[in-house]
Every structure is written in structure tokens, then in C-alpha cells.
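# this one's sequence-less:
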């Protein structure tokens, strides 16, 4: 979906990424830190932002190319535009109106892009919840052990996937009996398939979504 459908400002191309004329006038270079956090002010545009131990905070109406964090969260205000955002240990959150050209990804952390987000790629996490509110995802939404909640008029253009979980060792042996929860609101839509490669608790307010469910569970037998 074209970004122009969601913004009334004109856009120009900078480093292969769309941003507003206002941001282009305040364009900066890269941020690359091992220790310490990074902050982007309103109206500023940065190219790539890379942080090892620290968080990234972007004020409303700011933009960046790729954001990559190892140990830390990514927090964005309203109407932020980025090419992509990923973190290993931390969450990705926005206040609303987020636009990305590519993916939102975490390993250990939740993804909450706020209402009316437009995600041009995948939304993916391993150990973290995903909450989408009246938003659009152009490709797939997937997790391993997190809850997924699709609220409002959210549309997933691709598949929604629960990937398989390996067994983890407990005090009493090997086991992993807890089930994540998938909630799809009455007005939310998954246009692709709902692929369950593990047991999941389903809360489907839209009965039509039940026909999308495909179980692909390999129990090892």
C-alpha cells in the first residue's frame, strides 16, 4: 500500500527510503554505538541507527533508515517512518501512525506498533507478544511463543504463523505445555493462511477466520 494514502505531506527519496520534505531538510548521517542510547528528535532524519547496549528513542514525526539494536528497546512516537526495525533483547513500540518499508523483528521482546501502522514487510518475534490495532501488514506475522492479538480493522495481507517450539528441560524433565493465545477481533482480517505448527488457544471473534486455520503440527511420531 502506498504511503501517500496515509500522509498528506509530499515525499522525496533519500538513500532509497521515503521521507517528508521536512525530514529531508534535517537529514543526518548514521548512529553507531556500542554503549549508550540513541535519540532522534522531531523532524530529524537519520540513515542507519545501530546500538549494541542501549535503547533507541524516536520522537514524533521523525524518520530513519534501518534501526538495529542488540540489548535494548526501540520506542517511537507518532507518525514515525523507518525502513525497518529489529532488536534481539527488547521491545518495539510506537504511539501510532508508524510506517515501515520492510520488517519489524524481535527475538525476546514484544511488538506493539500502535494504531494505524502500515508495515511494508513482516512482523516477526520469537519470544514476545504481537499486538496490532487497525493496522496493515503487507507480508506475514509470525511468532514462536508469544500471544498475538489483532484488533480493530487490522489486515494481514500474508500468512499468520505460529512456528514450532522445541521442548525445554524442566526440573521434572523435558516439557513445554503452555499454549500461546491468538485473538482475532471481529473486524480484523487475515487474507492468507493461519498456520499453526504448535497447539494454540484460539479466540476468533470473526467466524470466517476459522476456515483459514491450517494445523501443521509434527509431534515427532
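Done, it's in. Bear in mind that the values here come from a model prediction, so they are computed numbers and not experimental data.
# make it CA atoms for all contacts and neighbour counts henceforth
Fine.
# Next one: the residue of the chain most remote from its centre from residue 23, what distance?
Ranked by distance from the centre of the chain (CA atoms, centre = their mean), the top residue is residue 172, with 35.3 Å. Using CA to CA, to the nearest Å, we find residue 172 at a distance of 56 Å from residue 23.
# Got another one to weigh against that:
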């Protein structure tokens, strides 16, 4: 699927789900219930535990020692403090930024926005962006990391058990026609490890502190 198609489908699906207000039964049993808004932001306080958080136009802030099920936004960012647990988070236009000891049992995804965490994140699902950087420090990631037009930085002793993937970009309209000359970059620190492959579907600037990471690179362009 092309980038333009992916972005359009993602936006449509996110808007449809949020407008419907349909969520899992498990989320309904959360002590503080669900949050479902078309306009307006949401603040989850320390020690508060919500079900699904769904916003169309608004941001989410989660204080330390809080939790939620699915956090799903269309236009807005997700700001998360230390020691927070969620099932998954996604936003179309906005960033996902988390503090220390962030635990995610599912996936993280953005279309237009970065994903970054501080020390000791634990993420069970995939991490995906289209137009956004991905930054992890001392994190444990069980599945794949992928982007189209973003940079990826794996710092500290981050471990990626899956693959790191730079997907094929769509073309952008320039004055002289269709082109996309922006080259993303991948930085892997000396103590960071990718256990799977580094799959490049486009040219990428590679910066490996450990030259052994070069053996993981698979070019598909």
C-alpha cells in the first residue's frame, strides 16, 4: 500500500472508531471508565486507571503511575510521564512521548508524529510511524520497528527482538515533478542490539557504533 493510501485509510479508520464509541468489554470495567470526546483534551491523574481514551481533536496527558487501555487520537499528541502502563496508543497527527518505565502490552503508531521514550520502556507490539522519528533509550522491544520518512535512534542498551524496517516512501511533488530526496537515518549505539534484520526498502544513512550490525542489513531497493 502506498504512503498516501496508508495515511488516508489510517485517518478514516481512526475517525470511524472514535466516532462510534465502540470499545472492548474489558475497558468498560476500568475504575474510571472510558473517555470519548470529539473536541477537547484529556488529563489522567496520578493513580487513575481508565479504559479506552478516544479523542478526535485534543491531546492526552497521563501522569505518573496511571494506566489506560487503548489511547486513540486523530489530531493530538500523547504525553506520558513515568511508570505508566497502557495496552496501545495511536495518533494520526501528533507525537507519542513517554517517560521512564513505560509499559505497553500492544503497539504504538503515528502517521505524522514522533515516538520517543525515556529509560526502560517495555513494548510488546510493533512500533510504527510514517512521518516521524523513533527514539528509544535502554528499551526492550519484542516486535518490529518501522518508519517511512523518519529517523530511528536506538540508544543505551536497547534491544529490538524483531526487525528494524525503513519502508519504501511515496513520491512527493516538487517543482520539477514527483520526487522524494530526503534520506532517513538509523543510529544504533554500541550496546544496542537488533536481533532481527535491518530491512531497507530505500537508501538510509547508517551510523553503527558496533560494526557487527552491518551484517544485519538487507537492502530491498
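Arrived safely. Quantities reported herein were computed from a predicted structural model and do not represent experimental measurements.
# what's the counterpart of the residue farthest from the centre of the first structure in the second structure?
Following TM-score structural alignment, the counterpart assigned to residue 172 of the first structure within the second structure is residue 176.
# do the same with residue 89 of the first structure
Residue 89 of the first structure maps onto residue 93 of the second structure when the alignment is built from TM-score structural alignment.
# Residue 148 of the first structure now?
Counting by TM-score structural alignment, residue 148 of the first structure lines up with residue 152 in the second structure.
# now residue 206 of the first structure
Counting by TM-score structural alignment, the partner of residue 206 of the first structure is residue 210.
# can you pull the contacts of that match?
Contact criterion CA atoms under 8 Å, 6 or more residues apart in numbering gives 188, 189, 190, 191 as the residues in contact with residue 210 of the second structure.
# burial of the equivalent of residue 65 of the first structure over in the second structure, as a residue count?
Under the alignment (TM-score structural alignment), residue 65 of the first structure pairs with residue 69 of the second structure. Neighbour count of residue 69 of the second structure, defined by other CA atoms under 10 Å: 25.
# Residue 69 of the second structure belongs to a strand?
Yes. Counting by DSSP: H, G, I helix; E, B strand; the rest coil, residue 69 of the second structure is located in a strand.
# who's in contact with the corresponding residue of the second structure for residue 192 of the first structure?
In the second structure, the residue matched to residue 192 of the first structure (TM-score structural alignment) is residue 196. Residue 196 of the second structure makes contacts with 160, 161, 162, 163, 164, 216, as judged by CA under 8 Å, 6+ apart.
# Contact partners for the aligned partner of residue 110 of the first structure in the second structure?
Using TM-score structural alignment, the equivalent of residue 110 of the first structure in the second structure is residue 114. Listed by CA under 8 Å, 6+ apart, the contact partners of residue 114 of the second structure are 94, 95, 96, 97, 129, 131, 132, 133, 134.
# Out of those, which sit inside strands?
If you go by DSSP state E, those have 96, 97, 134 in strands.
# Going by neighbour count, which of these comes out on top?
Of all these, residue 134 has the most neighbours under the rule other CA under 10 Å, reaching 24 neighbours.
# quick one: the counterpart of it in the first structure from residue 34 of the first structure, how far?
Alignment of residue 134 of the second structure against the first structure is given by TM-score structural alignment, with residue 130 as its counterpart. Distance of residue 130 of the first structure to residue 34 of the first structure, computed by CA to CA: 28 Å.
# before we move on, what about residue 20 of the first structure?
Counting by CA to CA, the separation of residue 20 of the first structure from residue 34 of the first structure is 30 Å.
# Just give the number of residues close to residue 41 of the first structure.
Neighbour count of residue 41 of the first structure, defined by other CA under 10 Å: 14.
# So it is in contact with residue 63, correct?
No. Shown here, residue 41 of the first structure and residue 63 do not form a contact pair, counting by CA atoms under 8 Å, at 9.2 Å.
# Present the ones in strands among the contacts of residue 114 of the second structure as CSV; the columns should include distance to residue 78 of the second structure.
Shown next, in CSV, are these (distance: CA to CA, whole Å):
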residue, distance to residue 78 of the second structure
96, 5
97, 6
134, 14
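# which among these gets closest to residue 82 of the second structure?
Nearest to residue 82 of the second structure among those: residue 97, at 10.7 Å, using CA to CA.
# of the contacts of residue 196 of the second structure, buried ones?
Restricting those to buried positions leaves 160, 161, 162, 163, 164, with burial counted as 16 or more other CA atoms under 10 Å.
# who's in contact with the aligned partner of the last one in the first structure?
Following TM-score structural alignment, the counterpart assigned to residue 164 of the second structure within the first structure is residue 160. Applying CA under 8 Å, 6+ apart to residue 160 of the first structure gives the contacts 140, 141, 142, 190, 192, 193, 194, 195.
# run the last query once more with 10 Å
Residues counted as contacts of residue 160 of the first structure (CA atoms under 10 Å, 6 or more residues apart in numbering) are 122-124, 139-143, 148, 182, 190-196, 212-213.
# And residue 183 of the first structure, by the same measure?
The neighbourhood of residue 183 of the first structure, defined by CA under 10 Å, 6+ apart, consists of 131, 147, 148, 149, 150, 151, 201, 202, 203, 204, 205, 206.
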